[in-house]
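Novice: Predicted model follows, preceded by the sequence.
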Amino acid sequence: MLLLPFKFTIDSLIILFKAPGQLFAIAKNESLRKNHALEHATVNILEKKYGYSNLSGLAEENGFYINGVINPKDVKVAAQEGLLRLQQGERNLVVHKQCGTSLTVANLVSAVVFILLLLLTGVFSLLNMLLAIIIANFIGPQLGVWVQKNYTTSYQVDNMEINGVQLRQDSQTMLGINVPKKVFVRTSELVWK
């Protein structure tokens, strides 16, 4: 228990050096931001329209993954609907409450607060650690949504199209239960001449 603040300090320093670079790498890549937005739109639709839960995704420059689905056809329909709705101006679809961006931002806030408290007080303490976590829990979610909207997603997807949906990991049946699938949605940007 006494070593916990020291571990938290080391973790905080790692986050301080690593997280800003990760966020900046996404922010400067427009294709990645667009696919991240479409990934969120797809997950939001899958959850609301099809009742999925515990989905995760990962955006890449040429598309995005959706993990945890049972029927890949649902992903195709949700991705097409998400793209159309984004093109029609539904900006709220670019935000997802369980996005890794929000977690990264919350961890960054916690790390900054903890290091500041450490520098101001000069004391490694559980109290400083808990205070940093509490502040991060209040500020992190709102700041994470703001970062998603403004830096890690782009709702400007007018020139995007969906080129196909590919099953990357088939479901398995274990003890009579379907293990969810991993699906890749390939996208591209239309070139206007």
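Specialist: That came in fine, so what should we check first? Numbers count the residues shown, from 1 in each chain.

Novice: contacts and neighbour counts: CA atoms only from here.
Specialist: OK.

Novice: now the residue lying closest to residue 53 once chain neighbours are set aside, what's its secondary structure?
Specialist: In this structure, residue 53 finds its nearest non-sequential neighbour in residue 47, 5.9 Å apart by C-alpha to C-alpha, 6 or more residues apart in numbering. Assigned with DSSP: H, G, I helix; E, B strand; the rest coil, residue 47 falls in the helix class.

Novice: Which strand or helix spans residue 133?
Specialist: Using DSSP states H and E, residue 133 sits in helix 126-147.

Novice: Report all helices and strands that that helix contacts.
Specialist: Packed against helix 126-147 by the contact rule (3 or more C-alpha pairs under 8 Å, 6 or more residues apart in numbering; DSSP states H and E) you find helix 4-27, helix 100-121.

Novice: let's bring in a second one:
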Amino acid sequence: MTNSVNPATGNLWDLDWYRPQHQQDSDTLEQLGFIPGLKEILMLRQVHGLEHGTVWVLSETRHGLQDNENLGGLSTPNGFYLYGEVNHLDLQKAVTKALQRFRAGVWNLAVHPRCGTNMSVNMLLITSFALGTHFLLPKGPIEQALGLLLATSTASQLSPDLGILAQKYLTTAIPFNLELGQIARTRDFSGHPAYFVELAWRDS
């Protein structure tokens, strides 16, 4: 895990041209609510951010925030699944604490190094660079093998930071409009045991 995605080491939004506003999604929905599926997209981004924040809070130790690889999540427009060994009450407290921290300005919690967004960005970069080197380099096997190696290593170097940017601006949002509903032990779409954290939209 790099320091740039650890909520304990600063704010990703410091000196940024864009800073989240409490009313932004409510205003967007008020102006463009006629667009089909817009509310679901806005809510999914906020749920995704809260999912990350909850995992961070559950991973907190006396040494600060540390990534706990035994925990994971999956977001939906109605809430998120939480995987891993966790107590129901601890999960409820973690969701509440994450919401409080988000509203206090601890926005780094929305970004997580093990997010599927990072893997998607990595795969996209590898594919793009591999195709680029395939067409640009000579067709000999040695040149093509070197090109593939270069494409893979370059993508691996770039994808963590680009994945963070993709999370920050595209796939997550600060959960200003979410409130906690029920938390229930259940199974996900694939039959895996998990908690489902139900969330509801509220106008900020």
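Specialist: Good, I have the coordinates. None of these values were measured; they are calculated from a predicted model.

Novice: TM-score for the pair, please.
Specialist: Superposed pair, TM-score by TM-score structural alignment, normalised by the length of structure 1: 0.74. Supporting alignment: 156 aligned residues with a C-alpha RMSD of 2.4 Å.

Novice: ok, back up a step: who touches the helix holding residue 133 of structure 1?
Specialist: Helix 126-147 of structure 1 has contacts (C-alpha atoms under 8 Å, 6 or more residues apart in numbering) with 4-5, 8, 95-97, 101-107, 109-111, 113-114, 117-118.

Novice: What's the first helix or strand after it?
Specialist: For helix 126-147 of structure 1, the following helix or strand on the C-terminal side (DSSP H and E) is strand 160-169.

Novice: And stretch 92-107 of structure 1, end to end?
Specialist: In stretch 92-107 of structure 1, first residue to last residue: 24 Å (C-alpha to C-alpha, to the nearest Å).

Novice: What range does it cover in structure 2?
Specialist: Aligned using TM-score structural alignment, stretch 92-107 of structure 1 spans residues 108-123 in structure 2.

Novice: Figure out how far that stretch is from the centre of its chain.
Specialist: The chain centroid and the centroid of stretch 108-123 of structure 2 are separated by 6 Å, computed with C-alpha atoms, centre = their mean, to the nearest Å.

Novice: buried set for it?
Specialist: Across stretch 108-123 of structure 2, burial judged by 16 or more other C-alpha atoms under 10 Å covers 108-113, 115, 117-119, 121-123.

Novice: Would you mind checking which of those is nearest to residue 83 of structure 2?
Specialist: Nearest to residue 83 of structure 2 among the buried residues of stretch 108-123 of structure 2: residue 115, at 13.7 Å, using C-alpha to C-alpha.

Novice: give me every residue that touches the closest one.
Specialist: By C-alpha under 8 Å, 6+ apart, residue 115 of structure 2 has no neighbours at all.

Novice: Please tell me how far it sits from residue 53 of structure 2.
Specialist: From residue 115 of structure 2 to residue 53 of structure 2 the distance is 12 Å (C-alpha to C-alpha).

Novice: rewinding a little: and the helix holding residue 133 of structure 1 against structure 2, how far off on average?
Specialist: Once fitted to structure 2, helix 126-147 of structure 1 is off its aligned match by 0.9 Å on average (mean C-alpha distance after the TM-score superposition for structure 1).
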